[in-house]
Structures are given as C-alpha cells and as structure tokens.
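# sharing a model prediction with you, sequence too.
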Amino acid sequence: MTTAPYGQLPAETLAMSQATLLCDTISTLAESPVWDEKRQVLFWCDILGKTVRSAALTHGQYREWSFPSTVSSLGLCDDGDLIIACGMDIVVLDPDSGAISPLCSIPSPEDAPFRLNDGRIGPDGAFWVGTMHNVPLAQMEPRGELWRVTASGAERMQTGLTCPNGLAFSEDGSVMWQSDSIQRWIRRRVFDKSGGTFDEGVLVAQMTEETGRPDGGCLDRSGIYWSSGVSAGLINAFSPDGTHLGATAAPVPHPTMGCFGGPDFSTFFLTSHRHNMSYERLQKAPLSGGVWVIPTTTTGFAGFRFRR
C-alpha cells in the first residue's frame, strides 16, 4: 500500500472553482451517475427518493422515473434500456416508454433488512452489484455480498462486505477497483473479463473519516481512480499502481460518486447527498444533494453495457 502526500495532484485536473449544477433538482441521496454517450444525457439515482433522474448539459432536458423501493445504482444496456438496482430486485427500465420489467431478485437474510447498493456494468457485460445491511452506519454488520448479474441469472461472488462500494473497471477491462465504505479500504484487483472473475488484489489504501471514507469511484482513461471521500468533502485520486496522488475539495461536504461524460468525456459529473445533515450545515451548503458539472484536463471513456 502506497500513500503519497497530499498536493501532488494538479489543481486544474478537476476545476472545482468552475463547478456548476447540472440542473435545479436536489436529491436526498444522489448516487450512481452514468453518462449515456448515445443520448448525451446523464442518468443518476436518488436512493432514498426512490427515483431515477436524467438531464442533459443543455438546460431544460430533465426527466425522472419513480420506483417502489430504494434505487441505488444503474447501468446502461446494449439496447439502450437501463438496468437498475431497486430494493433487492434487479429491474430494467425503458427510459423512452417508462416501462419497467423485472429481471431477477437477489436473496437477503430473513432476519435483517437489506438492500442493494453500488453497482457497475463490467467488461464481461454483467451488472456487478453489492448488498448491504440497511440500518444506520454504526449498526451495520459485515454481511454484505457482491453479486454478478447476467441476463440468465445472478451469482454470488464475494461475502464479508459491510457497505460494498467504489466499483470501477479499467478501459481495457483488466482491472477492477472496489471499496468498502464502512471497512474504509480501497482495493485494486486483476479482472478476467472472459470469465467474470477477479483475484484477491492489492490493498491500495485504508482511509479515515478525515481523509475521506470511500464512497463511489470511477476511472479516467489514464487509469487514475477517483474516489469520493464522502465523510470529508474530498475527491481522492490514486494512480494505476495505487499511489495516492492527492485530494481535491468538492463543492459540497458529502460527495458520493463521480463519472466522466460530455461530448468528449472531459466533464466530471459529481453526485452528492444531504441525508442526515443538520439545519446549520445545510444553511452553509444548501446545494448539497445536487449534481455537479466540473471541467477537467483529463478524459474518461464510455461505460460498458449490460449484455442482453
């Protein structure tokens, strides 16, 4: 595990001073931003609002879809539909018609409330999604799991997680990054895209509340991993070999996940939350829960799509 001093990341890489809101809609717990390069829109979830939202860089192009349970993560399908983690179910949304169809359900323990959390489409064409104990953070137990969902069903791939998060795959499909928000680690793993498997990996970082409890993460084209430090209002950057390149202050106290998009993938979209923030803190950061548009000097790449 390598940890470099803060400040080695050029400040202009993420131009936070130029951050603006994508739209006026504020979520309670915004997560899972995914850029659709074909529609040229951003999709994201409001987990507690039980809503999927979308907006374009051109103002006025905003839409939303309501669901019966928490919607925690989503991905693009190869036919243009969305695959969505809803409660403990995996469903498919046709964003053009609004039709929702079930795909499969993920089993949960009978003695405790659980829900799906962070998810990402892998280079194997599967939807990788984690489960978590759906209780306050201090009460969560390491009973979460990571599942691989395909068009034909779901397979348990990992156990012993508390709050699985931070999934991201390299552009060539050979590397998987992952974090656990409660255990506070970040790992980099070798990924086999032909078989949909991964190795034990390398512990890249053990974070703290002060350096940024790791929430969602994404990769740029150069292989830098951008981890949202939700507890510290920071975006932490790690090089492909795991070196900590530094941290950048987010425009709000609780950034949840970033993704690259825009016409040339040089825009960084950042979701955030306002859940359980005090009145005093919200007065200081009233735009918490918004989705931010941030110019960058780096670029991302089109996300993988679910194979149906």
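Nice, I can see it.

# contacts and neighbour counts: CA atoms only from here.
OK.

# quick one: contacts of stretch 189-203?
Under the criterion CA atoms under 8 Å, 6 or more residues apart in numbering, residues 1, 122-124, 126, 173-178, 185-188 lie in contact with stretch 189-203.

# Gly144 is in contact with Pro164, isn't it?
Yes: taking CA atoms under 8 Å as the definition, Gly144 is a contact partner of Pro164 at 7.0 Å.

# alright, now check it against this:
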Amino acid sequence: MRHVSRHQHLDGRGSAMTEYRVHNRVGENPVWDAGSGRLLWIDVRRQQLLSIDPQSDEPTVQHWQLDEPVGAMALCADGRVLLALRRRLVLLDRRDGSLKPVAEVDTEPPGNRLNDGKVSPGGGWFVFGSMNDGSHKLPTGSLHVLGADGRVRRLRGGLCVANGIAFSPDGLQIYFSDSHAGQVWVAPWDEARGDMGAPRHFVFSGEAEGRPDGAVVNRRGDYLSAGVSAGRLNRFSADGLRLPALHLPCRAPTMCCYGGPSLQWWFVTSLVRPEWTAGPPQDDGQHAGSCDGSLFRLVSDGLGLPAASFRFL
C-alpha cells in the first residue's frame, strides 16, 4: 500500500473535483467494485492492477504487479478480476495475486496488444479490443468476444486502436471506437449469441475535439467518451448529438466510469505521454502538466448504471 496525495479543483460546472495524484503512466479502465467499496483500474505501461478506497481520509493505493502490459480488466461475479494482457486473458485472485490462464488470443499479428474491454449487460460475454502498439498505427486491431465457456471469437477487424466499448442501457446495442481514426460506431448486440450486427457511424471526434478513448453509457443513453487529445470528457446523446463537454485539469483523460455507493461520482483516469516526461511539468494555459497521470473524482450526472460482472460457466 502507498499513500497518495489529494488535490482539490473545480470542474467546468463549478462543482468540486478531487485529484488523486497516483502517477500513472497510462491509467485506464476504471471499474467500481460495489462489494468492497473500492475503485479498480489498470496502468497499462507500469503493468499493474490498482485499487483505492476514495472515501478514506488517508487514501492508499494497493497494486498487483504483472509481468506484461495489461490492456483491459473486468470484475467477475466470484470476486476475481479478468485481465487482458498482451495477447492472453487471465484471472487474478486479489487475495494472493495468483493468475489462472483463461484463453490465448493467437490470431493477433506481431506488434499488437490487447486494449479496452467491457462486460456485456447480461454478464455472459467480455468484449475486448486490440491495437497496433507501434508508433505508426496500422489497421491490424480487432474486436473480440470471450464467452463464459472460455472461448474467444473475433467480431471485427480493420481497426488501428480498438477502444470505447460500451453498451446501451437496454443491452441491445454495442458502441466501439477507433481512437486513431476518431470514429465511433454503434451496432446491434445479441446477448444470447454474444454477437453484433452491422456497425453504423455514430459520431466523429477529431484531435481538437478529443479523439475517442474509453467510454461509458448512462441510463439516458448518453455516450461519455474520454477525449484523450483534448483534456475533456465528451458527451453525446443516444442519437449522436454533441452535448456540452466537461473540461478536465489534465491533457489526456483515458476513460470514465460511475462509482460510489450510489454511483454519485465519475472517476476518470489519465495518461502521461513519453515526450511530456522529458522536462518539468508545463502549464499550457489550460491544463497543468502536474495533473497528467492522475485519477479524478467528479460529481456525476446521477444517471449511472452499475458495471456488469463477468460470469464463467
């Protein structure tokens, strides 16, 4: 366990925001664990699963060290954590840190790693993506689905950075994005079969507006997308209309989730780009560099849905 410092800010609505200075390299995939009252998330590049009690007066971070990059995680119904490592899926037991193999994703080409993931509303499927991990992004990424029987199927290819996976409140649609292309799609989702129909364009969000990283959908059907290139949380209605964005005190937010005992908060992870670490933190007039890589807690819109847990057979 290590203690973390807290700093107070105001968000774009004038509401209080708490920054937990956790110093992530690539913080991602926050998930609220209602059973323990803790937030879990990953640091892709530090190869860690992390956990914090955000209601503690002296918050500490617990971490589990992994031996390879971790691109996504999900809670399981039995309390274990499903992790998408470089090219394989494993189960982590938080009591002793032991790992149990689940599946190898052997269709991924060299230079790819797994990235982003979300449990389907019924808990029977884990949809996860992959991405080209080189400096020049190539469209070699895919969407895959893991079933409760431990089998993996490919849903779609041709993506550079598969991301932004989320489900509509009724569970009948799935959203996903290509962060490199700035494109978000929506497709019919068949929970019984763990399959999706033909995707259609949902929204485009470019460099200036914030390329789409991790996402969550609220009870109203709004799609909340971390604008990783613009320091803000973008919001889109269910019919694709851009809603007012929420500006954050970091340059690269990565994903948002609902959390807290009554889902009264948003938690947002962030990253630090390698070129930003070459010198002292810079303030570009809008985003203070010292906040990059932090975890943020904001008052939510009160429309949160609990995260589904994955159920193995």
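Great, that's in hand. Worth saying up front: this structure is predicted, and the values here are computed from it rather than measured.

# re earlier: which neighbours do Gly144 and Pro164 of the first structure share?
Residues touching both Gly144 of the first structure and Pro164 (CA under 8 Å, 6+ apart): 130-132.

# which one's more surrounded, Gly144 and Pro164 of the first structure?
Neighbours per residue (other CA atoms under 10 Å) separate Gly144 of the first structure from Pro164, with Pro164 holding more: 30 against 26.

# now for the more buried one: which residues touch it?
117-118, 130-132, 144-146, 178-181.

# translate it into the numbering of the second structure.
Taking TM-score structural alignment, the alignment pairs Pro164 of the first structure with Ala162 from the second structure.

# kindly report the same for Gly144 of the first structure.
With TM-score structural alignment as the criterion, the equivalent of Gly144 of the first structure in the second structure is Gly141.

# so for Asn234 of the second structure, what's the nearest residue that isn't a sequence neighbour?
Leaving aside its chain neighbours, Asn234 of the second structure sits nearest to Ala245 (4.7 Å; criterion: CA to CA, 6 or more residues apart in numbering).

# translate that neighbour into the numbering of the first structure.
By TM-score structural alignment, Ala245 of the second structure lines up with Ala247.

# how many other residues sit next to its match?
Neighbours of Ala247 of the first structure (other CA under 10 Å): 25.

# compared with the second structure, how much does whichever strand or helix holds it deviate?
Following DSSP states H and E, one finds Ala247 of the first structure within strand 244-249. Average distance, strand 244-249 of the first structure versus aligned residues of the second structure after superposition (mean CA distance after the TM-score superposition for the first structure): 1.5 Å.

# what's the next secondary structure element after that strand?
Of the helices and strands lying after strand 244-249 of the first structure in sequence (DSSP H and E), the nearest is strand 255-261.

# how big's the offset between that following strand and the second structure?
Following superposition, strand 255-261 of the first structure is found to deviate from the second structure by 0.4 Å on average (mean CA distance after the TM-score superposition for the first structure).

# that older thread, can you list the shared contacts of Gly144 and Pro164 of the first structure in TSV and add secondary structure, neighbour count and distance to Pro255 of the first structure?
Shown next, in TSV, are these (DSSP: H, G, I helix; E, B strand; the rest coil; neighbours: other CA atoms under 10 Å; distance: CA to CA, whole Å):
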residue	secondary structure	neighbour count	distance to Pro255 of the first structure
Gly130	strand	30	20
Thr131	strand	28	21
Met132	strand	25	20
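
# burial of the aligned residue in the second structure for Asp264 of the first structure, as a residue count?
Matched by TM-score structural alignment, Asp264 of the first structure corresponds to Ser262 in the second structure. Ser262 of the second structure has 12 neighbours, counted by other CA under 10 Å.

# mind checking the SS state of Ser262 of the second structure?
coil (DSSP: H, G, I helix; E, B strand; the rest coil).

# quick revisit: wait, doesn't the match of Gly144 of the first structure sit right on Leu155?
No: counting by CA under 8 Å, Gly141 of the second structure stays clear of Leu155, with 11.1 Å between them.

# what's the neighbour count on Glu19 of the second structure?
Here the number of neighbours of Glu19 of the second structure (other CA under 10 Å) works out to 20.
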